[in-house]
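S.K.: next one to model:
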Amino acid sequence: MEKESKIIVGFKTVVLGLCLYIIELLSLPVFGILQKMQTNGDGFYSDFWKYAGVQPYPVIFILTGIMIVLGIALIILGYKDKK
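M.R.: This is a model prediction of the structure:
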């Protein structure tokens, strides 16, 4: 891969990962509302941050984090090759 293209792909990957991370955080209240509707209010967390530990969110957050780290690695490799 060309030096500049590594940097561009890495930057796009990081931006996409950060956008996904924001969407995931914003979907926590939606997940809580859906669970409240399905369980008639039983077992409902009033603090939406607790849903970050409920599956599948931990796996999704880990995969998004890996995507961001890979993007950063591509940026670093691109700048190393450039020098």
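
S.K.: okay, CA-based contacts and neighbour counts for the rest of this
M.R.: Fine.

S.K.: distance of the nearest residue to Val69 once chain neighbours are set aside from Gly65?
M.R.: In space, Val69 comes closest to Val14 once its chain neighbours are excluded; the distance is 7.7 Å by C-alpha to C-alpha, 6 or more residues apart in numbering. Distance, Val14 to Gly65, using C-alpha to C-alpha, to the nearest Å: 9 Å.

S.K.: now the other sequence, so there's something to compare against:
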Amino acid sequence: MEYSMSEGEWVQANTNRTVSFQRLTEHFLALFAACPSLREDVEKELNVLKISDGDYDVRGLSVWGDLLSAINK
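M.R.: The predicted structure is shown next:
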């Protein structure tokens, strides 16, 4: 995925769009609803990925940081 400045959201980098950022967020929220015990472990892993991207808290710099923000709203 790459961040589209014109659309203000994450989009697929290629033309084979399989999952949008919104759908990805919905999948994670559904996972947490179905199995709340996984949430802590999944959030830890997402934080590791966010840190590997530079640990920025600015929208559009890390899909993982933006995903964490979206699931913690």
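
S.K.: and the TM-score between them?
M.R.: The TM-score (TM-score structural alignment, normalised by the length of the second structure) is 0.31; 38 aligned residues with a C-alpha RMSD of 4.1 Å.

S.K.: what about the residue nearest to Val69 of the first structure, neighbour count?
M.R.: The number of residues packed near Val14 of the first structure is 23, by other C-alpha atoms under 10 Å.

S.K.: for Met37 of the first structure, see how far away it is.
M.R.: Taking C-alpha to C-alpha, one finds Val14 of the first structure at 35 Å from Met37 of the first structure.

S.K.: Leu28 of the first structure too?
M.R.: On the measure of C-alpha to C-alpha, Leu28 of the first structure and Met37 of the first structure end up 14 Å apart.

S.K.: what's the answer for Phe31 of the first structure, then?
M.R.: 10 Å.

S.K.: wait, the residue nearest to Val69 of the first structure touches Ile66, no?
M.R.: No. Val14 of the first structure is not in contact with Ile66 according to C-alpha atoms under 8 Å; the separation is 10.0 Å.

S.K.: for the longest helix seen in the first structure, the distance to its chain's centre please.
M.R.: Counting residues, the longest helix found in the first structure (DSSP state H) is helix 57-82. Helix 57-82 of the first structure sits 11 Å away from the centroid of its parent chain (C-alpha atoms, centre = their mean, to the nearest Å).

S.K.: in the helix or strand in which Lys12 of the first structure is found, what's buried?
M.R.: Taking DSSP states H and E as the criterion, the element that holds Lys12 of the first structure is helix 3-26. By neighbour count on 16 or more other C-alpha atoms under 10 Å, the buried set for helix 3-26 of the first structure is 3, 6-14, 16-18, 20-21, 24-25.

S.K.: quick one: contacts of that helix?
M.R.: 61, 64-65, 67-79, 81-82 (C-alpha atoms under 8 Å, 6 or more residues apart in numbering).
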